[in-house]
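# kindly return the folded structure for what I paste below:
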Amino acid sequence: MQKKLKILLIEDDMIEKMKLNRTTSALQLDHEIIEANNGEEALQLLENKDNLPDIILLDLNMPKINGIEFLGILKKDDVLKYIPTIILTTSNNQKDLLECYKIGVAGYVIKPLKYEDYVSKIEKLLAYWSVNELIVV
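Predicted structure coming up:
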């Protein structure tokens, strides 16, 4: 049985936020999506350790704190480091991919250009994490 996920989406592009919300709605997925515009905003949300997300979807290219910097901060925290963080980006740069896995990312998904392909990837990604056993901190 799939469980309802609390998802923290860290994304500065409004169109990308709308696309994820539209996709989960079209797939009739009842996950809770919390949005942060950048890494700083996300860190503020994560200060409340009583209300942490199940997974984090993280864009790499953001102002203030980019995705790789955010991931490094997250993985140094004794509580937050256990939240599965999946990169959701347009970057197919091999250097970014290697750096993210080195820091400890749970997955790296490249956003496809075609909406149908995007829907398919998001459906699989969320199905996978909604059947996984997640650490409750």
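# only C-alpha atoms for contact and neighbour calcs from this point on.
OK.
# which non-adjacent residue is nearest residue 92?
With sequence-adjacent residues excluded and distances taken as Cα to Cα, 6 or more residues apart in numbering, residue 92 is closest to residue 110, at 6.6 Å.
# so that neighbour touches residue 93, yeah?
No: with the criterion set as Cα atoms under 8 Å, residue 110 and residue 93 do not qualify as a contacting pair; they are 10.1 Å apart.
# what is the longest helix belonging to the chain packed up against?
Ranked by number of residues, the top helix in the chain under DSSP state H is helix 115-131. If you count contacts as 3 or more Cα pairs under 8 Å, 6 or more residues apart in numbering; DSSP states H and E, helix 115-131 packs onto helix 14-26.
# before we compare anything, build this one as well:
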Amino acid sequence: MASTGPILLAEDDDNDVFLLRRAFDKAGLADRLIVVRDGQEAIWYLNGQGAYADRNAHPWPEVLLLDLKMPRMDGFDVLKWLQRRRRSLQPLLVVVHTSSKLDTDLQRAFELGADAYWLKPLHFADLVRSVRALGERLREPPKRPAYTSARWVEERL
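Model (predicted):
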């Protein structure tokens, strides 16, 4: 049975938000996408604070799609926040979506608990394929694989 929880996107770049919205639309997941503009707002949403206090209107997300380089609070800070609270939080699949090809960023993201590391694709069709794969993954039982030492990891779902 397919899951129906929201997918929280933490992304500050308007162009990336536009492309992701289109990709989610093509993958049939547009109605599940919720956008916040930086790491601080992502934490407010996850914590149910302020404008996000009503969990009926702002339910716990099933997936966090997280950019690393954002103003105010970056993706690494969000990963650290989640890591400190992982045991007390509901399940959450964390997918880093970034343009950073640095091995250190990839390794650090996984060490801080990311489940997947997607490089922002150069082609829209690649993004749609990744989003469709995420949709398929959400239809399967949850799993947390061991860290892989592959140089470039599109996803570790």
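# what's the TM-score for these two chains?
TM-score for the superposed chains, counting by TM-score structural alignment, normalised by the length of the first structure: 0.87, backed by 134 aligned residues with a Cα RMSD of 2.0 Å.
# residues touching stretch 59-66 of the second structure, excluding its own?
Contact with stretch 59-66 of the second structure is made by 5-11, 46, 75, 90-98, as judged by Cα atoms under 8 Å, 6 or more residues apart in numbering.
# now the helices: where do they sit in the first structure?
Remark: helices of the first structure, listed N- to C-terminal, are 14-26, 39-46, 67-75, 94-103, 115-131; assignment by DSSP H.
# wait, doesn't residue 138 of the second structure sit right on residue 5?
No: under the criterion of Cα under 8 Å, residue 138 of the second structure is not in contact with residue 5, lying 9.4 Å apart.
# more crowded one of the two?
Counted by other Cα atoms under 10 Å, residue 138 of the second structure and residue 5 do not tie: residue 138 has more neighbours, with 19 against 14.
# against residue 127 of the second structure, how distant is the residue nearest to the spatial centre of the second structure?
By Cα atoms, centre = their mean, the mean C-alpha position of the second structure lies nearest to residue 65, the distance being 1.5 Å. Distance of residue 65 of the second structure to residue 127 of the second structure, given as Cα to Cα, to the nearest Å: 13 Å.
# select the longest strand from the second structure.
In the second structure, with assignment by DSSP state E, the single longest strand is strand 93-98.
# same for that one, what does it pack against?
Under the contact rule (3+ Cα pairs under 8 Å, 6+ apart), strand 93-98 of the second structure is packed against strand 63-66, strand 116-119.
# contact partners for residue 107 of the first structure?
Contact partners of residue 107 of the first structure, counting by Cα under 8 Å, 6+ apart, are 85-87, 101.
# alignment lookup: it to the second structure.
Residue correspondence, TM-score structural alignment: residue 107 of the first structure in this structure matches residue 116 in the second structure.
# also residue 84 of the first structure?
Correspondence of residue 84 of the first structure to the second structure, assessed by TM-score structural alignment: residue 93.
# number of nearby residues for that match?
Per other Cα under 10 Å, the neighbour tally for residue 93 of the second structure reads 20.
# tell me which residues touch it, please.
Contacts here follow Cα under 8 Å, 6+ apart; on that basis residue 93 of the second structure touches 62-64, 114-115.
# re the thing from before, could the contacts of residue 107 of the first structure go into a markdown table alongside distance to residue 19 of the first structure and neighbour count?
Putting those into a markdown table (distance: Cα to Cα, whole Å; neighbours: other Cα atoms under 10 Å) gives the following:
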| residue | distance to residue 19 of the first structure | neighbour count |
| --- | --- | --- |
| 85 | 19 | 25 |
| 86 | 17 | 21 |
| 87 | 16 | 26 |
| 101 | 26 | 13 |
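# out of these, which are shared with the second structure?
Using both residues aligned by TM-score structural alignment, their matches' Cα atoms under 8 Å as the contact test, the members of the contacts of residue 107 of the first structure still in contact in the second structure are 85-87, 101.
# ok so, going back, pick the most deeply packed of the helices and strands packed on strand 93-98 of the second structure.
Neighbour counts (mean count of other Cα atoms under 10 Å) averaged over each of these peak at strand 63-66, with a mean of 24.
# which residues in the first structure does that one align to?
Following TM-score structural alignment, the partner segment of strand 63-66 of the second structure in the first structure covers residues 55-58.
# measure how far the matching stretch is from the centre of its chain, please.
2 Å (Cα atoms, centre = their mean, to the nearest Å).
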